[in-house]
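Asker: need a structure here:
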Amino acid sequence: MAGSTAAVGIIAGAVLLTGGLAAVGSASVAGQRLASAADAAALAAADAASGAVAGVPCDLAGELAGAFGARVEACDLDGLVATVTVAVSVGPVAARASARAGPPP
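Answerer: Take a look at the predicted model:
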């Protein structure tokens, strides 16, 4: 009886550990995707601001962020430098990432 109780405890602990590691891995992947969305959106906005691509900078940023499943929360232009903040809801939590793009200083 004691051996089966110990086995159940070990299996339950392994299941909880696996679930926790899966949640951390999922959050890490979501964070990387969100950072990629912010980078792409900032690059698109900076390209439009410089005239390399036709369009309104923040509109292009919104289109690219939407392709990643994110939304633009802020889009600021300072000359040719674009700063974009994107967000996505992961369950009850809203994750955010920001990126800047433009010509070198």
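Asker: alpha carbons only for contacts and neighbour counts from here, please
Answerer: Noted.
Asker: Please, where are all the strands along the protein?
Answerer: For the chain, strands defined by DSSP state E occupy the ranges 71-78, 81-90, 93-101.
Asker: can you tell me which helix in the chain is longest?
Answerer: Ordering each helix of the chain by length in residues (DSSP state H) puts helix 2-50 first.
Asker: Proceed likewise with the subsequent sequence, for comparison:
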Amino acid sequence: MSGGRRAATRVADRGSATVWSAMAAGALCVVFSAVLALGQAVAARHRAGGAADLAALAAADLALRGQEDACDTARRVARAQHAELVGCSVRGEIAEVTARARFGPYAPAVRSRAGPPGAWPPPDRPPGE
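Answerer: Okay, here's the model as predicted:
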């Protein structure tokens, strides 16, 4: 009698490994998609940060020529880094820029400031602001 019960149990369990394998594969696909999305977000942030840093350095280099020349140069540098310049301001020798880079569905904007050492805060801003 026990042999009949074992045979019935085996027949009822047939195909359950396929269901568990399909569920595990689906879960792995979800985790893999999340990791890819996080990777795209990090790559976009790094691209925007690099573009903002280089654009700020370029603008600070030309800060004494005026804001228009400095920001035009910063815009060209950001474009060369596959980013767009969102904001640019020059106060004295300090240049502050904001760059945005698109990578996939993400478009983070990063702000960067550059100038000679000891030049911050600018003369028109009190310390701590």
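Asker: Tell me how the two chains score on TM-score.
Answerer: Scored by TM-score structural alignment, normalised by the length of the first structure, the superposition of the two chains gives a TM-score of 0.88; 102 aligned residues with a CA RMSD of 1.7 Å.
Asker: and the gap between the residue minimising distance to the centre of the second structure and Arg10 of the second structure?
Answerer: The structure's the second structure has its C-alpha centroid closest to Arg45; by CA atoms, centre = their mean the separation is 2.0 Å. Distance, Arg45 of the second structure to Arg10 of the second structure, using CA to CA, to the nearest Å: 54 Å.
Asker: With Val31 of the second structure instead?
Answerer: Distance, Val31 of the second structure to Arg10 of the second structure, using CA to CA: 33 Å.
Asker: likewise Gln67 of the second structure?
Answerer: 80 Å.
Asker: Also Thr73 of the second structure?
Answerer: 74 Å.
Asker: what do you get for Val86 of the second structure?
Answerer: In terms of CA to CA, Val86 of the second structure sits 66 Å off from Arg10 of the second structure.
Asker: quick one, which of these two is more surrounded?
Answerer: Val86 (16 against 11; other CA atoms under 10 Å).
Asker: What's that one aligned with over in the first structure?
Answerer: Aligned counterpart of Val86 of the second structure in the first structure: Glu73 (TM-score structural alignment).
Asker: That match against Thr85, yeah?
Answerer: Yes - using CA atoms under 8 Å, Glu73 of the first structure is in contact with Thr85, at 5.5 Å.
Asker: residue in the first structure matching Thr98 of the second structure?
Answerer: Match for Thr98 of the second structure (TM-score structural alignment): Thr85.
Asker: which residue packs closest to that match, ignoring adjacent ones?
Answerer: Nearest non-adjacent residue to Thr85 of the first structure, counting by CA to CA, 6 or more residues apart in numbering: Ser98, 4.2 Å away.
Asker: The aligned residue in the second structure for that neighbour: how many residues sit nearby?
Answerer: In the second structure, the residue paired with Ser98 of the first structure is Arg111, using TM-score structural alignment. When neighbours are defined as other CA under 10 Å, Arg111 of the second structure has 19 of them.
Asker: Would you agree Arg111 of the second structure is in contact with Thr98?
Answerer: Yes - using CA under 8 Å, Arg111 of the second structure is in contact with Thr98, at 4.2 Å.
Asker: Find the residues that touch each one of those two.
Answerer: Residues touching both Arg111 of the second structure and Thr98 (CA atoms under 8 Å, 6 or more residues apart in numbering) are Ala52.
Asker: Map Arg76 of the second structure across to the first structure for me.
Answerer: By TM-score structural alignment, Arg76 of the second structure lines up with Glu63.
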